[in-house]
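**Q** pasted the sequence and its predicted model underneath.
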Amino acid sequence: MSKATEPERPAGGAEPKATEPEAGEGRRMSRRGLFGLGAAGAAVVGAGAVAARSLLDEPPVAHASSASDPYPFYGQHQAGIVTPAQDRLHFVAFDVTTEKRAELVDLLQEWSAAAARLTQGKEAGSYGAVGGAPEAAPDDTGEALGLPASGLTLTIGFGPSLFDDRFGLAAKRPAALADLPKFPGEQLIPEISGGDICVQACAHDPQVAVHAIRNLARIGFGRVSVRWSQLGFGRTSSTSRAQTTPRNLMGFKDGTNNLKLEDADLLREQLWANAQDGSAWMAGGTYMVTRKIRMMIETWDRTSLLEQEQIIGRDKGEGAPLGKKREFDTLDFTAKTSDGQPVIAADAHVRLAHPSFHGNAHLLRRGYNFVDGSDGLGRLDAGLFFIAYQRDPRKQFVSVQMSLAKTDPLNEYIKHVSSGLFAVPPGVRDAGDYWGRTLFD
């Protein structure tokens, strides 16, 4: 990544004397203090951005003009939610190891400053990978030197476990952050589930995404530890109508009817939390559910095409609803075959998950394929890392997943092995703000 202008280092390699920062750059306060507080690149908006509006309304969502360009970090909502889904993912869940509230707040401030820099194609700290004293550890790990921003977005969330008695946050736990119920058939592995804090890094270059998470973990040393992480490739949903619908590892188009950034009214209703929901600090935020879904793809690959399409409720080539010709044709759940059977089976995946059967509950899905090697028995450890955003998981994800868990024939070919639930706070407004400030006010 390109290096920001740095103070000249004096002879002997000593740490340079603090100077007034240039526009867009922050002061170096201490090795554990804030660094890079500037709003460098905050106003960068690629070609095709939605026209600017007041932050009191829905904010503009930038469309990078190329895969190497940056997205703005600052805004009413965090980037990486309705941002057009990038090609690569590095997701991490942290456990907070400090029990000092002030240290947690300091960390969130440092992370926000670093994230503002990283998402604009800069190094994590103002001294970078090679600009500081040779005797000290670098401010950046260096593996992304020379790489562009690659559309990097960083999105943070807070798990239910953060709202215990360690930091005085119990009274601020949102009702919508209620623990998920146990769903029939799930086989969750505790070691790769949950977490106090999560960070979702999405980019078009996997090295850029990994670099961002690596540097946040480095900055957090002594205050957080990595609980689990997941790499993903090949987005499994579209979050903009400008994107084509991708395919999951079962070969079917995934996320045809996903919420899109262009659906302004639905986003206000279904995605963004409101102060009237009961937790004022979450206004402008949303709730994230993650599920690692292992696919028994060898068994699926031996299943007939006809059965595969009946299980899903769409044809495999075009992605059209059964009985229709085009992917975006309206699903018709009343259509019958010549012998009186439903064209789309009563237990087809698309029927069980459809908003019309769940009080018009929509999800904004943002999942990724994964392949984590083999399981030692000649089978790929592969599947879908499901990510969904919504206004209230109790009314949205839980309703949909309970229906799927009970009767979806797809369950013969999948198993849920990891689960996460996180409150995603509103965006960082400017360089004086930080991730989660409203929670700690």
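**A** Received, thanks.

**Q** going forward, measure contacts and count neighbours with C-alpha atoms only.
**A** Noted.

**Q** dump the residue contacts of residue 241.
**A** 260-262 (C-alpha atoms under 8 Å, 6 or more residues apart in numbering).

**Q** which of these are buried?
**A** 260-261 (16 or more other C-alpha atoms under 10 Å).

**Q** what's the closest of the contacts of residue 241 to residue 146?
**A** Distance to residue 146, by C-alpha to C-alpha, is smallest for residue 261 among the contacts of residue 241, at 31.1 Å.

**Q** so how far is residue 412 from the closest one?
**A** The spacing between residue 261 and residue 412, counted by C-alpha to C-alpha, to the nearest Å, is 33 Å.

**Q** same deal with residue 372?
**A** To residue 412, residue 372 is 21 Å away according to C-alpha to C-alpha.

**Q** quick one, helices of the stretch 201-350 of the chain?
**A** 206-219, 264-270, 297-301, 305-312, 349-352 (DSSP state H, counting those that start in this stretch).

**Q** including mean neighbour count, could those helices go into JSON lines?
**A** Below are those laid out as JSON lines (neighbours: other C-alpha atoms under 10 Å):
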{"stretch": "helix 206-219", "mean neighbour count": "21"}
{"stretch": "helix 264-270", "mean neighbour count": "15"}
{"stretch": "helix 297-301", "mean neighbour count": "14"}
{"stretch": "helix 305-312", "mean neighbour count": "17"}
{"stretch": "helix 349-352", "mean neighbour count": "22"}
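
**Q** got another one to weigh against that:
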Amino acid sequence: MGGAAPSRRALLGWGGAGLALGAAAAGGTALAVGREDTAVPAASSGAAVPFHGAHQAGIATAVQDRLHFATFDVKTKDRAELIQLLKDWTRAAERMTAGQAVGEGAYGGPGEAPPDDTGEALGLKPSRLTLTIGFGPSLFAKGRFGLEGKRPGALVDLPKFPGDNLDPARSDGDLCVQACADDPQVAVHAIRNLARIGFGKVAVRWSQLGFGKTSSTTPDAQTPRNMMGFKDGTRNIAGTDTAGLEKHVWVSQKDGPAWMTGGSYLVARRIRMNIETWDRTSLTEQEDIFGRDKGEGAPVGKAKERDEPFLPAMLPTAHVRLAHPDTNGGAKLLRRGYSFTDGTDGLGRLDAGLFFLAYQRDVHKGFIPVQRSLAASDDLNEYIQHVGSALFAIPPGVRDKDDWWGRALFS
């Protein structure tokens, strides 16, 4: 970690006692298509994913191997203080995603003060770190920050779906930050330092570690598998599919409000899998439930994974059939989910499953109709349960060094 760092005096506003906090390694290379995150960054260890652009990195970016996702409750009631925090976070994110230390680093500063950098990423490669911020519905509540008139129509309170068993302690949040990297320590380090910068102004509400990406934005690469052993995300939107991204992911000027142009909407769902029950289910039944074979990943009646599915050949309750765009009025999501295991549930069963992340232009035409279709009759519901849920408005990217996360919202 290197590069010139701002002085300690310049960073006095970052986290109590006038101390700057941070430092991290960052992320991947990108194909040359301007400075927008519509290209697929190459999975080159040690390179950095560009932070600035029309869209935030971490959406169409090639999916990294690891995740640390965190939501925050805003504790300050001062609008100006929240704005300053977002500016400070932006400056820290710029440096972390470039592999540079924030402030004066983990050592070498005044011995009587805590170091600016927590230090656990020292010596690590950038690992294609991306940091993506979002704003939850509660941030727009009347009487908080004067944002009630700017809440997008698509930033709804998600309906309760059949089978939901949501834990409030693992749901919602005023802010979210998605940290993705190819090294788990780099991702955790980034969240840790943002939380530290925000001490006294925000507090972590809940967080989730993820591994084993379950979707890919690079269709030429091998499709990853979920915890049930099936290939996941075969028909995901590619990061190079400009037309598909414009149609299904990026918010346009006509969608409104203006501050969301170039942004997206993120649905995060913690989905617990009944692993032990699934593992005792016959192979034939597993394949019928998904509508694909477990080896190649081919749809029912087809030979290859990427063959166009013939939906009538599948059971009416097959997962692939119910999630397919033809079943849901053409709805498509850009998915960036990860597997998780969080110990046991106290009954000798793994607390494991899928941390589902999906970006879309409008949840009314994206996640909501798809989830209604799945929740109503998907045979997979016998083996899964949604236990956490959140929706966030993801603002557009930071254009340059004078811009900051959410500037258009607070202007």
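**A** Here it is on my side, so go on. Only a predicted model underlies this, so the values are computations on that prediction, with no experimental measurement involved.

**Q** TM-score for the pair, please.
**A** Scored by TM-score structural alignment, normalised by the length of the second structure, the superposition of the two chains gives a TM-score of 0.94; 405 aligned residues with a C-alpha RMSD of 2.0 Å.

**Q** quick one on the thing from earlier: can you tell me which of the helices of the stretch 201-350 of the first structure is nearest to residue 78 of the first structure?
**A** helix 264-270 (13.8 Å).

**Q** run through who's touching stretch 244-254 of the first structure.
**A** 234-238, 255-256, 297, 300-301, 316-317, 319, 368-369, 383-384.

**Q** what do we get in the second structure for residue 202 of the first structure?
**A** The equivalent of residue 202 of the first structure in the second structure is residue 180 (alignment by TM-score structural alignment).

**Q** once you drop chain neighbours, what's closest to its match?
**A** residue 67 (4.6 Å; C-alpha to C-alpha, 6 or more residues apart in numbering).

**Q** for that neighbour, what are its contacts?
**A** Residue 67 of the second structure sits in contact with 178-181, 184, 187, 208-211, 338, where contact means C-alpha under 8 Å, 6+ apart.

**Q** give me that answer again for 6 Å
**A** Residue 67 of the second structure makes contacts with 179-180, 209-210, as judged by C-alpha atoms under 6 Å, 6 or more residues apart in numbering.

**Q** same deal with residue 123 of the first structure?
**A** residue 140.

**Q** the second structure: matching residues for stretch 231-250 of the first structure?
**A** Going by TM-score structural alignment: stretch 231-250 of the first structure matches residues 209-228.

**Q** sorry, back to before: can you lay out the helices of the stretch 201-350 of the first structure as CSV showing distance to residue 403 of the first structure?
**A** Shown next, in CSV, are these (distance: least, C-alpha to C-alpha, whole Å):
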stretch, distance to residue 403 of the first structure
helix 206-219, 34
helix 264-270, 19
helix 297-301, 21
helix 305-312, 14
helix 349-352, 6
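
**Q** residue in the second structure paired with residue 407 of the first structure?
**A** Aligned partner of residue 407 of the first structure by TM-score structural alignment: residue 377.

**Q** enumerate every residue touching the closest residue in space to its match that isn't next to it in sequence.
**A** Leaving aside its sequence neighbours, residue 377 of the second structure sits nearest to residue 317 (C-alpha to C-alpha, 6+ apart; 5.7 Å). By C-alpha under 6 Å, 6+ apart, residue 317 of the second structure lies in contact with 377-379.

**Q** which parts of the longest helix along the first structure are buried?
**A** The longest helix of the first structure (DSSP state H) is helix 101-118. By neighbour count with 16+ other C-alpha under 10 Å, helix 101-118 of the first structure contains the buried residues 104-118.

**Q** which residue is nearest the middle of the first structure?
**A** residue 200 (4.2 Å; C-alpha atoms, centre = their mean).

**Q** run a quick neighbour tally on the aligned partner of residue 131 of the first structure in the second structure.
**A** Under the alignment (TM-score structural alignment), residue 131 of the first structure maps onto residue 108 of the second structure. Per other C-alpha atoms under 10 Å, the neighbour tally for residue 108 of the second structure reads 8.

**Q** mind checking the SS state of residue 108 of the second structure?
**A** coil (DSSP: H, G, I helix; E, B strand; the rest coil).

**Q** could you do the one 3 residues further on as well?
**A** Here residue 111 of the second structure takes the coil state, with states given by three-state DSSP.

**Q** that one: neighbour count?
**A** If we define neighbours as other C-alpha under 10 Å, then residue 111 of the second structure has 8 of them.

**Q** same check, this time on residue 318 of the first structure
**A** Residue 318 of the first structure, neighbours per other C-alpha under 10 Å, totals 14.

**Q** mind listing what it touches?
**A** So residue 318 of the first structure contacts residue 327 (C-alpha under 6 Å, 6+ apart).

**Q** and if we set it to 8 Å?
**A** Residue 318 of the first structure touches 325-327, counting by C-alpha under 8 Å, 6+ apart.

**Q** which residue in the second structure aligns with it?
**A** Using TM-score structural alignment, the partner of residue 318 of the first structure in the second structure is residue 296.

**Q** what's the answer for residue 218 of the first structure, then?
**A** Residue 218 of the first structure maps onto residue 196 in the second structure, by TM-score structural alignment.

**Q** and its match, how far from residue 144 of the second structure?
**A** To residue 144 of the second structure, residue 196 of the second structure is 23 Å away according to C-alpha to C-alpha.

**Q** correct me, but residue 372 of the first structure touches residue 385?
**A** No - applying C-alpha atoms under 8 Å as the test, residue 372 of the first structure and residue 385 come out as separate, 11.2 Å apart.

**Q** related to what we said a few turns ago, the contacts of residue 241 of the first structure into CSV, with extra columns for distance to residue 41 of the first structure?
**A** CSV is the format used below for the contacts of residue 241 of the first structure (distance: C-alpha to C-alpha, whole Å):
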residue, distance to residue 41 of the first structure
260, 25
261, 22
262, 24
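
**Q** now, among the contacts of residue 241 of the first structure, which is nearest to residue 282 of the first structure?
**A** Using C-alpha to C-alpha, the contacts of residue 241 of the first structure come closest to residue 282 of the first structure at residue 261, 19.8 Å.
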